[in-house]
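**Student:** show me the folded form of this:
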Amino acid sequence: MATLTKKHKSLNEKLGDNQKLYSIDDAIQLLKDLQSAKFDQTLEVALNLGVDPRHADQMVRGMVTLPSGTGKDVKVAVFARGDKAEAALAAGADKVGAEDLMEDMLAGNLDYGRVIATPDMMGVVGRLGKTLGPKGLMPNPKLGTVTPNVADAVKAAKSGQIEFRVEKAGIIHGGIGKLSFSNEALRANFDAFVDAIVKAKPSGAKGKYLRKVGLSSSMGPGLKIDVAEVHGG
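**Tutor:** Here you go, the predicted model:
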């Protein structure tokens, strides 16, 4: 077992009771102080919501643009033809096509973080339901990934727009930036993420909506956030 440095012993002591509630800013700083991995870790947020997503009127899903970006290079594939295809390429899409792109994906080439399509291409994209659906990549008009404005959708995906979707247990997870970001940048991303989920509160939600909030890093501990400090909490 690796020997703990004095710094890490001190920081572990700071964690103390794992039931302690932290302010958002203190949690961000503590996770930065605790990082020891040799890569730039992601700051992750988890929200426990008062919803049961098995009911359609309690589903929480949408997109949010993180003002400070994600720190990740998102690969984007676009289903489009003609001028729309050219516009998507000009906007920075990594792969653009039609039937050829469909066949490529059916062959297992699915290394994309976002798949976008023009409305007229959904007949082709529909054949990929069982391929893209389980990976959460199926284009959806409600999320803005089925759109005639593919160039704008590509730019949004590349500049920090992420999708959120509640899981069966009523929890939403999201990566909201790298620990190398400034504290202010991470706090701005946190606020934007939470605000988007608060605004997406479904009509069927009963009782307290935002029940628990946690922050963690890729290799770090999970810290409980004082919900009273969180907008909408």
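
**Student:** please count neighbours and contacts with C-alpha atoms only from this point.
**Tutor:** OK.

**Student:** how much space between Val198 and Asp25?
**Tutor:** 20 Å (C-alpha to C-alpha, to the nearest Å).

**Student:** hmm, I was thinking of Ala93
**Tutor:** Going from Ala93 to Asp25 by C-alpha to C-alpha gives 35 Å.

**Student:** neighbour count for those two, which is higher?
**Tutor:** Neighbours per residue, other C-alpha atoms under 10 Å: of Ala93 and Asp25, the larger number sits with Ala93, 26 against 13.

**Student:** from what I see, that one and Phe79 are in contact.
**Tutor:** No: Ala93 is beyond contact range of Phe79, at 10.3 Å (criterion: C-alpha atoms under 8 Å).

**Student:** and Leu89, helix, strand or coil?
**Tutor:** helix (DSSP: H, G, I helix; E, B strand; the rest coil).

**Student:** that one: how many residues sit nearby?
**Tutor:** With neighbours defined by other C-alpha under 10 Å, the count for Leu89 comes to 19.

**Student:** and it, how far from Leu47?
**Tutor:** 36 Å.

**Student:** over to Ser217?
**Tutor:** 15 Å.

**Student:** same deal with Met122?
**Tutor:** Distance, Met122 to Leu47, using C-alpha to C-alpha: 33 Å.

**Student:** and the helices in this structure?
**Tutor:** For the chain, the helices defined by DSSP state H occupy 6-15, 24-34, 82-90, 99-106, 122-125, 129-132, 150-158, 183-199.

**Student:** and for comparison, fold this next one:
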Amino acid sequence: MIRGAVVLPNGTGKTVRVAVFAKGTKMDEAKAAGADIVGNDDLVESIQAGNIDFDVLIATPDTMGLVGKIGRILGPKGLMPNPKTGTVTMDVTKAVTDSKGGKVTYRVDKKGNIHAGVGKVSFTTEALVENITTIMATVNKAKPASAKGKYVTKAAISLTMSPSVIVDSLELMDIK
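**Tutor:** Here you go, the predicted structure:
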């Protein structure tokens, strides 16, 4: 299973609302970095009441006990913090700025497909190409040592509701 996150050089084109679970000085750091919601016990109560008005949840390791209480609410929505995607960290400032700046998480589904948003139609061709090469370089670096042969066999790009365009997978394999 390949799973990770990458910060796109040209962003995703979306505005992301970030919530942070932190204690003490980390709360101030999160507010200074631009987090939309910062809290602790009060944030747990708000989420339990059904107020989930954020797109990304970041937590410090010392607050994961609180986050675990609401795991059944956050898990199905894909909001549970995870160290592999960089949402459980002591460096709250970097996590918030990355999330606001165009961080995309990717993982392989059951059939071996990787889905990731790389931009919007309004982006320039150069910006889209740069975002795609960044994602492919990250995926190629994450290739497990046990995987033999061609790692990317097929690749396609599409808009949300449109037919896909096949991309030459040999070019994508060479991206480092």
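
**Student:** among the helices of the first structure, which comes closest to Leu210 of the first structure?
**Tutor:** With C-alpha to C-alpha as the criterion, Leu210 of the first structure lies closest to helix 183-199 of the helices of the first structure, at 7.8 Å.

**Student:** check the offset of that closest one from the chain's centre.
**Tutor:** Put simply, helix 183-199 of the first structure sits 12 Å off its chain's centre (C-alpha atoms, centre = their mean, to the nearest Å).

**Student:** quick revisit: Met122 and Leu47 of the first structure - which one has more neighbours?
**Tutor:** Higher neighbour count among Met122 of the first structure and Leu47: Leu47, with 22 against 17, using other C-alpha under 10 Å.

**Student:** what residue is smack in the middle of the second structure?
**Tutor:** In the second structure, the residue lying closest to the centroid (C-alpha atoms, centre = their mean) is Thr105, at 2.9 Å.

**Student:** mind checking what it lines up with in the first structure?
**Tutor:** With the correspondence set by TM-score structural alignment, Thr105 of the second structure lines up against Glu163 in the first structure.

**Student:** next one: Asn40 of the second structure
**Tutor:** The equivalent of Asn40 of the second structure in the first structure is Ala98 (alignment by TM-score structural alignment).

**Student:** from Val146 of the first structure, how far off is that match?
**Tutor:** According to C-alpha to C-alpha, Ala98 of the first structure stands 14 Å off from Val146 of the first structure.

**Student:** so between those two, which is more surrounded?
**Tutor:** Neighbours around Ala98 of the first structure and Val146, counted as other C-alpha under 10 Å, are more numerous at Val146. The numbers are 23 against 18.

**Student:** distance of the residue of the second structure positioned farthest from its centre from Ser158 of the second structure?
**Tutor:** Distance from the centre of the second structure peaks at Gly149, with 27.9 Å (C-alpha atoms, centre = their mean). Relative to Ser158 of the second structure, Gly149 of the second structure is positioned 26 Å away (C-alpha to C-alpha).

**Student:** now do Gly119 of the second structure
**Tutor:** When C-alpha to C-alpha is applied, the distance between Gly119 of the second structure and Ser158 of the second structure equals 11 Å.

**Student:** likewise for Thr89 of the second structure?
**Tutor:** Separation of Thr89 of the second structure from Ser158 of the second structure (C-alpha to C-alpha) stands at 33 Å.

**Student:** ok, how many other residues are close to the nearest residue to Lys103 of the second structure once chain neighbours are set aside?
**Tutor:** In this structure, Lys103 of the second structure finds its nearest non-sequential neighbour in Val7, 4.1 Å apart by C-alpha to C-alpha, 6 or more residues apart in numbering. Val7 of the second structure: 20 surrounding residues under other C-alpha under 10 Å.

**Student:** coming back round to it: looking at Thr89 and Ser158 of the second structure, which is more packed in?
**Tutor:** Remark: of Thr89 of the second structure and Ser158, Thr89 carries more neighbours, 18 against 11, as counted by other C-alpha under 10 Å.

**Student:** quick one: what's aligned to the more buried one in the first structure?
**Tutor:** In the first structure, Thr89 of the second structure lands on Thr147 (TM-score structural alignment).

**Student:** what's near enough to touch the residue nearest to that match when sequence neighbours are not counted?
**Tutor:** Spatial nearest neighbour of Thr147 of the first structure, chain neighbours left out: Thr118 (5.0 Å); criterion: C-alpha to C-alpha, 6+ apart. For Thr118 of the first structure, the contacting residues are Phe79, Ala80, Lys84, Val146, Thr147, Pro148, Asn149, Val150, by C-alpha atoms under 8 Å, 6 or more residues apart in numbering.

**Student:** quick revisit: aligned partner of the residue nearest to Lys103 of the second structure in the first structure?
**Tutor:** Using TM-score structural alignment, the partner of Val7 of the second structure in the first structure is Thr65.
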